[in-house]
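Student: fold the following.
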Amino acid sequence: MINIIGALIALGVLVTVHEAGHFIAARIFGVEIEKFSLGFGPKLLAFVRGKTEYRISLIPLGGYLKMKGENPDEEIDDPETSFRAKNWWQRAIIAFAGPFMNFILALLLFMVSFGIGRNFEDLEPIVGNVQGQFEEIFIPGDKILEVNENEIIGWNQIMQFASTESENTFKVLRDNDKIEITSSSLDINEWYSLVKPHVNAIVGEVSPGMPAYKAGLMPDDVILEVDGEPIDDWYEMRDLITQNPAEIVSLLIERDGKTFEKSLQLETNIYDDNKIIGITQKLPVTIHEKFTFFESIEYGSITTVNFIYLNYAMLIKLIANPGALKSNIGGPVMMYTMSQQTAGKGLDVILNFIGMISLILMIMNLLPIPILDGGHIFFCFVEGIFKKPLPLRIQIALQNVGLFLLMFLMVFAFWNDISRIFSRNASINQQKIEMEN
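Tutor: Take a look at the predicted model:
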């Protein structure tokens, strides 16, 4: 229940910030604001200041803004203060201001999450597979304790403390004996390509909506076989799945000391066309890393830009491949499931998650669909190019089409969520029966 309330509050804040962006821009350009509401539905509290009614409404799922003259068929008594009376570029800025506020909020949240320190999950610094010149230095099973007198807790710290220009000293635990190894300078690309960490095929997280989720896989499940072939580590399992020519893969899974088989419908990764089932490896080590003020700004900015780029890249691929929509669209239930996964992982993870949702709101609202902000911006640019607005009947017709499309996507996403949950619950119940027999 607490998680549900927390998710609703977070969503409410994101939508309110979005509407506040429209509010500020509209006031700057002299547009009269008739209503500004925190929440939807019947009003609980309200007061009037100037010509604006500020209200708190019953349903805490965001908020809304009502500007004079924003509807194309609305009759207005004072055209000077109406939305439609403003220049096309002013209306475009007002429409863009909402998504822009979501961008600013996400950027700040990412910066703060780095500023307070981030918890990074990592692998143990145990050598798995070794190739090339590194075979003369390490053997599988070596646990790296120190690099150049710096204690090593996680695998990714090795290159953080290793020198790429001078000699390196490693303290290694090998066959219960601590030994010291000296090597020449390390090339980062060679290290990551020729030395792999030891990674057990243990499930860390299960992505909501993906094949593993629908099949009922859970964190800490151990994958023993893929299509009847025993596996030694995560990489072997990953290769057997990603390069699988079939549409269905069979896994032998161990859970709580009992084993069972599960068949999963493979899906294709929209980015690289590899087969996926939607799981991550278990990372047993947690490293807390602190960042300076300027590092927080840098990494927060990089995170923001990368997230926007990846999501627009995915949208382009979805447009080119509509068949992938079912696997990649989720609704409120999926968002709640994801929020549950982040709830107990620390403030930095929670802030990061809220920042990502804020950017998703920005990206979705900027789609050129009539009734969304992107649709309004599109209408404004058409007016700017052709020196006159689209005819009123066309605007209304396109907005109705946009409303229908938006409602269809919402119903589709919600149905997707429900079908995934039913599929997962049925699979989990079947697994319990198999494990009991």
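Student: CA atoms for contacts and neighbours, from now on please.
Tutor: Fine.
Student: which helices and strands sit right next to the host helix or strand of Val13?
Tutor: Using DSSP states H and E, Val13 maps to helix 2-28. On a contact count with 3 or more CA pairs under 8 Å, 6 or more residues apart in numbering; DSSP states H and E, helix 2-28 meets strand 33-49, strand 52-67, helix 88-115, helix 332-343.
Student: of these, which is nearest Ile248?
Tutor: Taking CA to CA, helix 332-343 is the member of the helices and strands packed on helix 2-28 nearest to Ile248, at 23.9 Å.
Student: so Leu367, which of the three states?
Tutor: Assigned by DSSP: H, G, I helix; E, B strand; the rest coil, the conformation of Leu367 is coil.
Student: that one reaches His376, doesn't it?
Tutor: No - checked against CA atoms under 8 Å, the pair Leu367 and His376 is beyond contact range at 9.9 Å.
Student: to check against the first, give me the structure of this:
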Amino acid sequence: MSVLAAIAVLAVLILVHELGHFVAARSQGIHVNRFSLGFGPILWKYQGSETEYAIRAFPLGGFVGFPDDDPDSDIPPNDPNLLRNRPILDRAIVISAGVIANLIFAYLVLVLQLGIVGIPENNYLPGAIVRPVNEQSVAYQAGIREGDIILAVNGQQLAASEKSIALLTKEIQTHPSQQIELKIQRNNEQLSLPITPKTGTDNKGVIGVELGPNGTAFYRRPHNPLEIFSIAANRFQQLFVGTVKGFGLLITNFQQTVGQVSGPVNIVKIGAQLAANNSANLLSFAAVISINLAIINILPIPALDGGQLAFLLIEALRGKPLPTRIQEGVMQTGLMLLLGLGIFLIVKETTQLTSQLEWVQKLFQ
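Tutor: Sure, this is the predicted structure:
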């Protein structure tokens, strides 16, 4: 059931994206002759006055069709309500509407989650708790183990506060290749461990450990509706900025980050694991994937919304569109590359399903 729930979430996100294109076109009087959720064989269809609505066999995709290039369409080629005959701004609105719809949907999902589940807070205790630590890391070699609680660094006590992790992180980062002293609590025993952070690529100290707040999380009811919208806005900003930074790292540091790229199999797997742990996590999952879907689609890659917007920008600069054969060639090449990447990821993830649950859960904290 959790797998079906994750697939349903992805189908809803695709539906939202395509509805963005559809509503933006119809609201401007632009002809739309097809609206499809999914791809492959048609399972159900309905012919409206102008548009054919269909559900297809594979829900992880969809499209909005325009009669501009439909040889069977009886609409005259010079009809002003064909998409290609509209001004650049009108076309840009239609093309970018899917991305905008996904971003708005992500924010509304966060609002819904906060309204239903509540506002997350912590009962803080002194110190910072150590999360999974790599056995090859500086921290592990120095004797730090998962579940340890770091109570002090260089004589500075880590108070029962959300600022404790920031203080500890700052001390580690500002002492590359310099020994620091950590006070550790392990079960009922307190230890003093010297550790020397190694110098990272940005010349900051690193010890190779994940840190979390020491305490218990709980949810409280919001004081008023404005609090929900405000916290949801902050959360949306964090997720959006974090996602953009992630794509930036993929571009600037491809070899180190390419292993984190997930295809549909892993995405469904992660969603299923989250749903199995707590059904409310599906809302966070939906918000994260919706933001990712928006950012991916706005990239200037052929066959994606960003690629079509790039063609519009070129048209605006040239005063006329690129020749049709060039646009079609670029779009077909881009589509083949995307399909190839999709097939590669599906095969890779089907034969080697490595868990990324912890990475996603960090986004939900």
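Student: circling back: the more surrounded of Leu367 and His376 of the first structure?
Tutor: A count of neighbours by other CA atoms under 10 Å puts His376 above the other of Leu367 of the first structure and His376, at 25 against 15.
Student: what helix or strand is the more buried one located in?
Tutor: helix 373-386.
Student: ok now that helix, how far from the chain's centre?
Tutor: 30 Å (CA atoms, centre = their mean, to the nearest Å).
Student: same list (the helices and strands packed on helix 2-28 of the first structure) but as TSV, adding mean neighbour count and distance to Ile144 of the first structure.
Tutor: As requested, these are exported to TSV (neighbours: other CA atoms under 10 Å; distance: least, CA to CA, whole Å):
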stretch	mean neighbour count	distance to Ile144 of the first structure
strand 33-49	16	54
strand 52-67	19	50
helix 88-115	23	27
helix 332-343	16	30
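Student: dump these into CSV; add distance to Ser419 of the first structure as well.
Tutor: Shown next, in CSV, are those (distance: least, CA to CA, whole Å):
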stretch, distance to Ser419 of the first structure
strand 33-49, 28
strand 52-67, 24
helix 88-115, 30
helix 332-343, 11
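Student: Glu261 of the first structure: which of the ones you listed is closest?
Tutor: Taking CA to CA, helix 332-343 is the member of these nearest to Glu261 of the first structure, at 25.2 Å.
Student: the residue of the first structure most remote from its centre in helix, strand or coil?
Tutor: Within the first structure, the residue lying farthest from the chain centre (CA atoms, centre = their mean) is Asp77, at 45.2 Å. Recorded secondary structure, Asp77 of the first structure: coil (three-state DSSP).
Student: picking up where we left off before, can you say which of the helices and strands packed on helix 2-28 of the first structure is nearest to Lys326 of the first structure?
Tutor: Nearest to Lys326 of the first structure among those is helix 332-343; the distance by CA to CA comes to 12.9 Å.
Student: mean shift of the closest one relative to the second structure?
Tutor: Compared with the second structure after fitting, helix 332-343 of the first structure has a mean deviation of 2.3 Å; criterion: mean CA distance after the TM-score superposition for the first structure.
Student: so the residue farthest from the centre of the first structure versus Trp88 of the first structure, what's the distance?
Tutor: Here the distance between Asp77 of the first structure and Trp88 of the first structure works out to 20 Å (CA to CA, to the nearest Å).
Student: next: Asn244 of the first structure.
Tutor: 53 Å.
Student: who's in contact with the equivalent of Asn234 of the second structure over in the first structure?
Tutor: For Asn234 of the second structure, the aligned position in the first structure is Ile302, judged by TM-score structural alignment. Going by CA atoms under 8 Å, 6 or more residues apart in numbering, Ile302 of the first structure touches no other residue.
Student: Ile302 of the first structure: which element?
Tutor: Going by DSSP H and E, Ile302 of the first structure is in helix 293-320.
Student: how far apart are the very next helix or strand once past that helix and its match in the second structure?
Tutor: Counting by DSSP H and E, the element after helix 293-320 of the first structure in chain order, helix or strand, is helix 325-328. With mean CA distance after the TM-score superposition for the first structure, helix 325-328 of the first structure departs from the second structure by a mean of 2.7 Å once superposed.
Student: helix 325-328 of the first structure: which residues count as buried?
Tutor: Asn328 (16 or more other CA atoms under 10 Å).
Student: Pro24 of the first structure and Ala97 of the first structure, how far apart?
Tutor: Wrong residue type there; residue 24 of the first structure is Ile, not Pro. Distance from Ile24 of the first structure to Ala97 of the first structure, by CA to CA: 8 Å.
Student: and what of Ala313 of the first structure?
Tutor: With the distance defined as CA to CA, Ala313 of the first structure ends up 23 Å from Ala97 of the first structure.
Student: now Asn416 of the first structure
Tutor: 31 Å.
Student: could you do Ile188 of the first structure as well?
Tutor: From Ile188 of the first structure to Ala97 of the first structure the distance is 43 Å (CA to CA).
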